[in-house]
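Enquirer: Structure here, sequence nowhere to be found:
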């Protein structure tokens, strides 16, 4: 079904089905002949772009001679792939393509983030979020803006979930703290919020000061997503004017990870970063 947006569940299932097909040494056409699943549908299933039907998955498992224990796990994964995400309640305002990122973020164990102009959404206060969205789209109706604010606040529950809260390591360029978003008290509250969030064991914040000069990620902000499951490879995320990009080839991910490690060395240590943030908070008082 062309046009179906991939979710993390579908991507996971697709990766497993592709691995099983390759293990069976079958081409797409050979898999079609053995399973009765068209090559087009198979291709879309393997890339996460198809609605998942159990009968198709069973037919493919038969074609790949999957053992019982593998069949059970894959069929469980197929059922999970079609579960609705919490973000679907915001379909009326959800930006195009964001549902894929939210499903990836929901499944993540940790995020490595480099930001250059704005506080990461998971660390924003309501007023800061409201001011940022209003600046980005001055003509949006108030009701729509408030729905987007609620969406962002809902995302933040990942950081405090009871089981395996999301780990976040954020490196912010000094410009993130210097750029005034909203009124003075909005910015001050946001900076104080960063201090409070940094006290959580699953959150690390570093500041890359202007005096650090040129650095490894001068090309712009990015996110690296890591998963608990060893079968889920790391994936990158870059939000740009042309749309969301997901670098996932091993070489691409390695380059992004290398950049992040260089940034951790160029930035102030977490301890010194907190002192720097406190200094900014006093300046805003």
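Expert: Sure thing, it's come through. Just so it is clear, the structure is predicted and the values come from calculations on it, not from any experiment.
Enquirer: C-alpha only now, for contacts and for neighbours.
Expert: Will do.
Enquirer: Wait, residue 12 touches residue 232, no?
Expert: Yes: taking contacts as C-alpha atoms under 8 Å, residue 12 lies within contact range of residue 232: 7.1 Å.
Enquirer: So which of those two has more stuff around it?
Expert: In terms of neighbours (other C-alpha atoms under 10 Å), residue 12 is the more surrounded of residue 12 and residue 232; the figures are 21 against 16.
Enquirer: Distance of the more buried one relative to residue 74?
Expert: Here residue 12 is placed at a distance of 10 Å from residue 74 (C-alpha to C-alpha, to the nearest Å).
Enquirer: Next: residue 237.
Expert: Residue 237 is 27 Å from residue 74, where distance means C-alpha to C-alpha.
Enquirer: And for residue 38?
Expert: Distance from residue 38 to residue 74, by C-alpha to C-alpha: 20 Å.
Enquirer: So between the two, which is more surrounded?
Expert: Taking neighbours as other C-alpha under 10 Å, residue 38 and residue 74 compare with residue 74 leading, 21 against 15.
Enquirer: residue contacts, that one?
Expert: Applying C-alpha atoms under 8 Å, 6 or more residues apart in numbering, we find residue 74 in contact with 13, 16.
Enquirer: hold the first one in mind and look at this next one:
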């Protein structure tokens, strides 16, 4: 747990630690509320992440729950302080009122995640998009959003890509492309080729691992989504970002997260291998025209 945690990540770490400690002790939320002389709703809102907990409430709660490791307590107290911070780079005034709450949370988790899995059934994931591709993608929503919103959301995708690339250490990034994504001329052929060249460079640089899901194979009945893991690849340590057209959401339900991970794993296993996928993406980036759709050769 880092003192540099973003507020959303810090809040999640604290609430998960509280919930895990309560379960380990064998208490219900009602028993905790009674022992701490709090309302049940306060305990429920802390564990759900609806509210932050102050360090002055956290220390006695941890003592009651049997958390005695000084290093763990100090880390959780630092995280509780971080959870109350507000300003981040994506809070800049140029983005105010132009990003959804889910988008802000997604960016916050991207800044801290150790592993990110993306499924792209329609377009390149936002965190990989070039400037031209991002703008062309967002302009498809010209009937839903004003030009200012389109420009801001395209610009922040470039900032997200930069943030992830400059992280040290970088997260492990896996992306699963439906084959149609690599054939669809978003912004025109040159824009697509530039985008594919960027993906090819990221693969060669080692910070992106990609597979192509062939057209002949069915995929799980989900739209675009990202699974962001904050420590190990346990579903309890993950958040799910789902996007469908102009609508998006952050999902914290372990059951729904598990379903999306199972679907992702199934598709990953039935997809074209990394080496062959990398070759196809690199070839498409320099092709004078788009290749015909191809199935798996693995």
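Expert: That came through fine. In this text the structure is predicted, and so the values were computed from the model without any measurement.
Enquirer: Start from the N-terminal end of the stretch 51-200 of structure 2 and give the strands.
Expert: 115-120, 172-178 (DSSP state E, counting those that start in this stretch).
Enquirer: do you know which of those strands lies nearest residue 59 of structure 2?
Expert: Closest to residue 59 of structure 2 of these, according to C-alpha to C-alpha: strand 115-120, at 30.4 Å.
Enquirer: what's that closest one aligned against in structure 1?
Expert: Counting by TM-score structural alignment, strand 115-120 of structure 2 pairs with residues 110-115 of structure 1.
Enquirer: Give me the mean deviation of the matching stretch from structure 2.
Expert: Superposing on structure 2 and averaging over aligned pairs (mean C-alpha distance after the TM-score superposition for structure 1), stretch 110-115 of structure 1 comes out at 1.3 Å.
Enquirer: contact partners of that stretch?
Expert: 166-173, 176, 220-227, 260.
Enquirer: The residues you listed, buried ones only, as a ChimeraX selection?
Expert: A single ChimeraX command is used to select the members of these judged buried by 16 or more other C-alpha atoms under 10 Å:
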select :166,167,168,169,170,171,172,173,176,221,222,223,224,225,226,227,260
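Enquirer: those helices in structure 1, which residues are they?
Expert: Along structure 1, counting by DSSP state H, helices occupy 8-23, 28-35, 39-46, 54-63, 68-81, 98-107, 126-136, 142-155, 174-178, 184-197, 250-266, 270-284.
Enquirer: Pull up the gap between the spatially most central residue of structure 1 and residue 247 of structure 1, please.
Expert: Computing the C-alpha centroid of structure 1 and ranking residues by C-alpha atoms, centre = their mean puts residue 105 first, at 3.8 Å. When distance is defined by C-alpha to C-alpha, residue 105 of structure 1 is 15 Å away from residue 247 of structure 1.
Enquirer: How about residue 121 of structure 1?
Expert: 20 Å.
Enquirer: okay, the two: which has more neighbours?
Expert: residue 247 (17 against 13).
Enquirer: Quick check: closest non-adjacent residue to the more buried one.
Expert: residue 236 (4.8 Å; C-alpha to C-alpha, 6 or more residues apart in numbering).
Enquirer: One more: residue 90 of structure 1?
Expert: residue 151 (6.9 Å).
Enquirer: Looking at structure 2, name the residue matched to the one you found.
Expert: Per TM-score structural alignment, residue 151 of structure 1 is aligned with residue 156.
Enquirer: Same question for residue 203 of structure 1.
Expert: By TM-score structural alignment, residue 203 of structure 1 lines up with residue 208.
Enquirer: separation between the residue nearest to residue 21 of structure 2 when sequence neighbours are not counted and residue 35 of structure 2?
Expert: Closest residue to residue 21 of structure 2 apart from its sequence neighbours, by C-alpha to C-alpha, 6+ apart: residue 65 at 5.9 Å. For residue 65 of structure 2, the distance to residue 35 of structure 2 equals 10 Å [C-alpha to C-alpha].
Enquirer: quick one, which of these two is more surrounded?
Expert: Between residue 65 of structure 2 and residue 35, counted using other C-alpha under 10 Å, residue 65 has the larger neighbour count: 20 against 11.
Enquirer: List the contacts of whatever residue of structure 1 lines up with that one.
Expert: Aligned counterpart of residue 65 of structure 2 in structure 1: residue 64 (TM-score structural alignment). By C-alpha under 8 Å, 6+ apart, residue 64 of structure 1 lies in contact with 20-21, 24, 31.
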